[in-house]
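# Predicted model, plus sequence, below.
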Amino acid sequence: MADTTYDFDLFTIGAGSGGVRASRIAGGYGAKVGIAEEHRYGGTCVIRGCVPKKMLVNASMFAEELSHAHHKGWTLKDNSFDWATLRDFVNGDVDRLEGLYGQTLGGAGVESFSERATITGPHTVRLASGREVTAKYILVATGGEPVVPAFEGSEHSITSNEIFYLDEFPKRLMVMGGGYIALEFAGIFNALGADVTLVNRSDTILRTYEQEIVKRLPPVMEARGIDLQLGAQIEKVEKAEDGSLNVTLTNGTTKQVDQILVATGRRPRVEGLGLEHAGIELGAKGEIPVDKFSKTSCDSIYAVGDVTDRVQLTPVAIREGHALADSLFGGNERYVDHSCIATAVFSQPSIASVGMTEEEAREAHGEINIYKSDFRPMKNIFSDRAERGLYKMITDAATDKVVGLHMIGPESAEIIQAAAVAIKAGLTKADFDATTAIHPTMAEELVLLK
């Protein structure tokens, strides 16, 4: 299949989830593929994102289980937590996964370059070593990077890139942001024993999620000991002689903390990429505009994943990369349907969602029906806190088709994955009702909604 006119049939810049999948599948089709990565193979998700973060979530949730183990008949003595042990285990597994990514690429015949690459033309890429290579197609899969807003003393803060490598456990942590990254890390460190303050510029958190569900979370966070400073921003940070940080918020509140995590959003990672040499202009948010087949305004250059700012989720990037390889080298032109994608926030308790919010459904369908279940999960009976779950289903009144499902409670992400298949397939509320429940479970609420 290789086109000898070029050094490579496909050259990928960025070895994250989307770039690796596209390169591996293309190599499997017989294409000659090269890939360049200046940091570590695996990208944001594997190295400094969802994989190590979920491991921290799992570890921190163990603390919650320990807190009410006595109600289950267990007597536990001398419990203690060691940050270094957890940190090193998590990063050790990240190293293992990075190695597997390299093996996967090598097994598909992909030539890897552990260096920065920039675009110098529609078919040319220059490596940091000075070598210039040509490719029939170029794929940009450089992902995204954290954004740190401007405030006095911002240099004393860290982002999600650094949080996994802290030398010392922050006994007092301030988290700035109201999105899923901020809420997840606030929950993690609170459960592990830190004194956590969450600062968000508005009173609304998780603004793209179903707000009736989201409103359940702040009271739970406060009951678990998190100080919520909503409607405020960090105004100034001063470093004290002992290394602690004195923080002044715009609402007048002052706090002394050991670490500040800024999680106020991410932007496409495109700086210095050389897109202008191929006539590609960035979008309003700094993203690379692409069509449904992931092609840019330059016919030989494609982009997938967070750098396109379509849907910033690892499974989406993987699907986009796979579809691209199928289209270019597999004789199967296809694209990814970005509608009805299930998502989750691994807060404590977790939130999961698929389909339209109530507001979106009313706008799209006019007449809708809403069904809910407000319940206390059985596992929460052991806790001294009366935390309740809430499931909400939205249907199109004209067809009975389920167009949205939203939930907060233990294991929400695990439960909604199967339900997302049914909703994506266009099943109705009647189909859910006709399904026999598994009792006693939390998931059974999905087929008992009123």
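Cool, got the structure.
# When you work out contacts or count neighbours from here on, use the C-alpha atoms and nothing else.
Fine.
# Run through who's touching stretch 123-131.
Contacts to stretch 123-131, defined as Cα atoms under 8 Å, 6 or more residues apart in numbering, come from residues 115-120, 132-138, 300-301.
# what helices or strands is the one helix or strand residue 407 maps to leaning on?
Under DSSP states H and E, the secondary-structure element containing residue 407 is strand 402-408. Identification of packing neighbours for strand 402-408 by 3 or more Cα pairs under 8 Å, 6 or more residues apart in numbering; DSSP states H and E yields helix 211-214, strand 351-355, helix 358-365, strand 389-396, helix 412-424.
# okay, pairing it with this:
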Amino acid sequence: METFDLLVIGSGPAGRRAAVQGAKLGKSVMVIENRLRLGGVSVHTGTIPSKTLRETVLNLSGWRERGFYGLAYRVKKDIEGKDLGARLRMTLNHEIEVLEHQFARNGVRTFGGMARFLDTNRVCVTAPDGDETIFGFSHAVIAVGTAPHRPSHIPFNDHSVVDSDSLVTEPRVPRSLTVVGAGVIGIEYATIFSALDVPVTIIEPKETILDFIDREIVEEFTHELRQRGMTIRFGAKVEKVELDDQGWAVSTLADGRRIRTDMLLYAAGRSGATAGLGLESCGIVPNDRGRLKVDPVTFQTNVRNIYAAGDVIGFPSLASTSMEQGRIAALHACGAPMPPAPEFFPYGIYAVPEISTVGLTEQEVRAQGIPYENGIARFRETSRGHIMGLESGMMKMIFSLETRKLLGVHIVGEGATELIHIGQAVLNLGGTLDYFVENAFNYPTLAEAYKIAALDAWNRMPHTTPIAQIE
């Protein structure tokens, strides 16, 4: 039996970063992956495929140019599933090659198969051909990710009724689409297909969406979706889904309404992929959705030498945060110093348009009783926005009235997930409104929105310095 200092189950963002960090500390590392190729959910069915699909759709549809050339403008007239799949396969292969090279360069061993804990220091790995191999370990990191929740009453057939996995495995462009669930995944795919001019209906049982995002940003976002023809049914619950004689999906809502579309995407939640791991053999008990509870600082489970990181531990379930969780887990497991975690990290939602946010929302600022002022900038107010033909998009910045410190940045629109990092840096370094007012930004750029929003807030804040001296 081979024994390793660190054994990692799963090769997605959390497992990948944990493995490389352990190797860089001079530890022997083994990664177990139950897919035929490395990469985990992120590379095969999650982050990379969905963002690749988004970029392909925006390019082929001519979406970014319609502000100039009209709503009928398209780069390719008839976009089919094969157009989407070609770029997906190229991107997937590239990501896997990069990961394999990274593991090889750092001396990380890999083994294909399904891992099952025998006790707190051994796993049995069943290979695709049925052979079993036992590995020992000093510490382990569970980074198996999640799988789409598939209720038994939904007639999945991976063609007209799909989940987010089967949607990208064999992509096609439906004539119409119903999306059940307005979480991050549902919203991303709904808006991506809407950019292809597919009629889209979103069904969400709650009265709100994206509750962790600033409400003003969500209102701006939903207004834009409705303006371009998307149907959003808040407070609506799907009672039943059936297939009609033509194979179309017919959704019956609790209020009796029926919605018939060529395809239905069920995106109402995901479950931790912990079934079959034999967690009972080492005393770890997942919750009813298969997720694991960990220490929020070290990412240890209740078993001290076994850690968990990434989507399998729940919110925020972002690739970026999963990487950092995996790295911290490996540092703690290997007895290395752990840097203090940054107070704020960004969220990115790759919808069309993008949403990105960092720091406190206006609702959180109010709840904490902090005197504040907002600054707003519209992308159409920037020269870069004019050049790009942008008709929508906004940045919202929140500042403390007492200290002038930046409290939060919230963006919806083109490039939001890239722009947010300026605000992230200033926020984590304790910067104030003055940074944005007194510093020069490249011209013309969308980043100028920071200066516009800061001056907008400054104009409403108590001050003694004449505005001419600042401008």
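Here it is on my side, so go on. Predicted model, so just to flag it, every value in this text is computed and none were measured.
# before we move on, the earlier item: find me the equivalent region of the strand holding residue 407 of structure 1 in structure 2.
On structure 2, the counterpart of strand 402-408 of structure 1 by TM-score structural alignment is residues 406-412.
# Check the mean deviation of that stretch from structure 1.
Superposed on structure 1, stretch 406-412 of structure 2 shows a mean distance of 1.1 Å to its aligned residues (mean Cα distance after the TM-score superposition for structure 1).
# Contact partners for the counterpart of residue 373 of structure 2 in structure 1?
Residue-level alignment of residue 373 of structure 2 against structure 1, with TM-score structural alignment as criterion, gives residue 369. Shown here is residue 369 of structure 1, whose contacts under the criterion Cα under 8 Å, 6+ apart are 394, 395, 396, 397.
# again, only this time at 6 Å
Shown here is residue 369 of structure 1, whose contacts under the criterion Cα atoms under 6 Å, 6 or more residues apart in numbering are 394, 395, 397.
# And for residue 203 of structure 1?
So residue 203 of structure 1 contacts 230, 231 (Cα under 6 Å, 6+ apart).
# Find me the equivalent region of stretch 81-98 of structure 1 in structure 2.
Counting by TM-score structural alignment, stretch 81-98 of structure 1 corresponds to 79-96 in structure 2.
# Distance from the chain centre to that stretch, please.
Distance of stretch 79-96 of structure 2 from its chain centroid, counting by Cα atoms, centre = their mean, to the nearest Å, is 19 Å.
# Show me the strands in the stretch 51-200 of structure 2, by range?
Counting by DSSP state E, counting those that start in this stretch, the stretch 51-200 of structure 2 forms strands over residues 109-112, 114-119, 122-126, 132-142, 146-148, 161-162, 177-180, 200-204, given from the N-terminal end onward.
# Ranking those strands by mean neighbour count, which comes first?
By mean neighbour count, with neighbours taken as mean count of other Cα atoms under 10 Å, strand 177-180 ranks first of the strands of the stretch 51-200 of structure 2 at a mean of 26.
# Where does that one end up in structure 1?
With TM-score structural alignment applied, strand 177-180 of structure 2 matches the range 173-176 in structure 1.
# how much does the matching stretch stray from structure 2?
Averaged out, stretch 173-176 of structure 1 is 1.0 Å away (mean Cα distance after the TM-score superposition for structure 1).
# Which residues are in contact with the counterpart of residue 140 of structure 2 in structure 1?
In the superposition onto structure 1, residue 140 of structure 2 corresponds to residue 138 when matched by TM-score structural alignment. For residue 138 of structure 1, the residues meeting the contact criterion (Cα under 6 Å, 6+ apart) are 10, 11, 12, 301.
# Just send the strands of the stretch 51-200 of structure 2 back as a markdown table, with distance to residue 32 of structure 2 too.
Output for those, formatted as a markdown table (distance: least, Cα to Cα, whole Å):
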| stretch | distance to residue 32 of structure 2 |
| --- | --- |
| strand 109-112 | 5 |
| strand 114-119 | 7 |
| strand 122-126 | 8 |
| strand 132-142 | 10 |
| strand 146-148 | 16 |
| strand 161-162 | 28 |
| strand 177-180 | 33 |
| strand 200-204 | 37 |
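# Now do stretch 55-70 of structure 2: distance to the chain's middle.
Chain-centre distance of stretch 55-70 of structure 2: 23 Å, with Cα atoms, centre = their mean.
# got it, and stretch 330-341 of structure 2?
Computed by Cα atoms, centre = their mean, the separation of stretch 330-341 of structure 2 from the middle of its chain amounts to 25 Å.
# and it, which residues are buried?
Buried residues in stretch 330-341 of structure 2, defined by neighbour count with 16 or more other Cα atoms under 10 Å: 330, 331, 332, 333, 334.
# now the closest residue to the fourth one other than its chain neighbours: how far from residue 133 of structure 2?
The reference is to residue 333 of structure 2. Excluding the flanking residues, the one nearest residue 333 of structure 2 by Cα to Cα, 6 or more residues apart in numbering is residue 139, at 6.3 Å. Separation of residue 139 of structure 2 from residue 133 of structure 2 (Cα to Cα, to the nearest Å) stands at 18 Å.
# and if you look at residue 123 of structure 2?
8 Å.
# now residue 86 of structure 2
Noted for residue 86 of structure 2: a distance of 37 Å to residue 133 of structure 2, by Cα to Cα.
# With residue 162 of structure 2 instead?
If you go by Cα to Cα, the gap between residue 162 of structure 2 and residue 133 of structure 2 works out to 35 Å.
# now do residue 11 of structure 2
Between residue 11 of structure 2 and residue 133 of structure 2 the computed distance is 19 Å (Cα to Cα).
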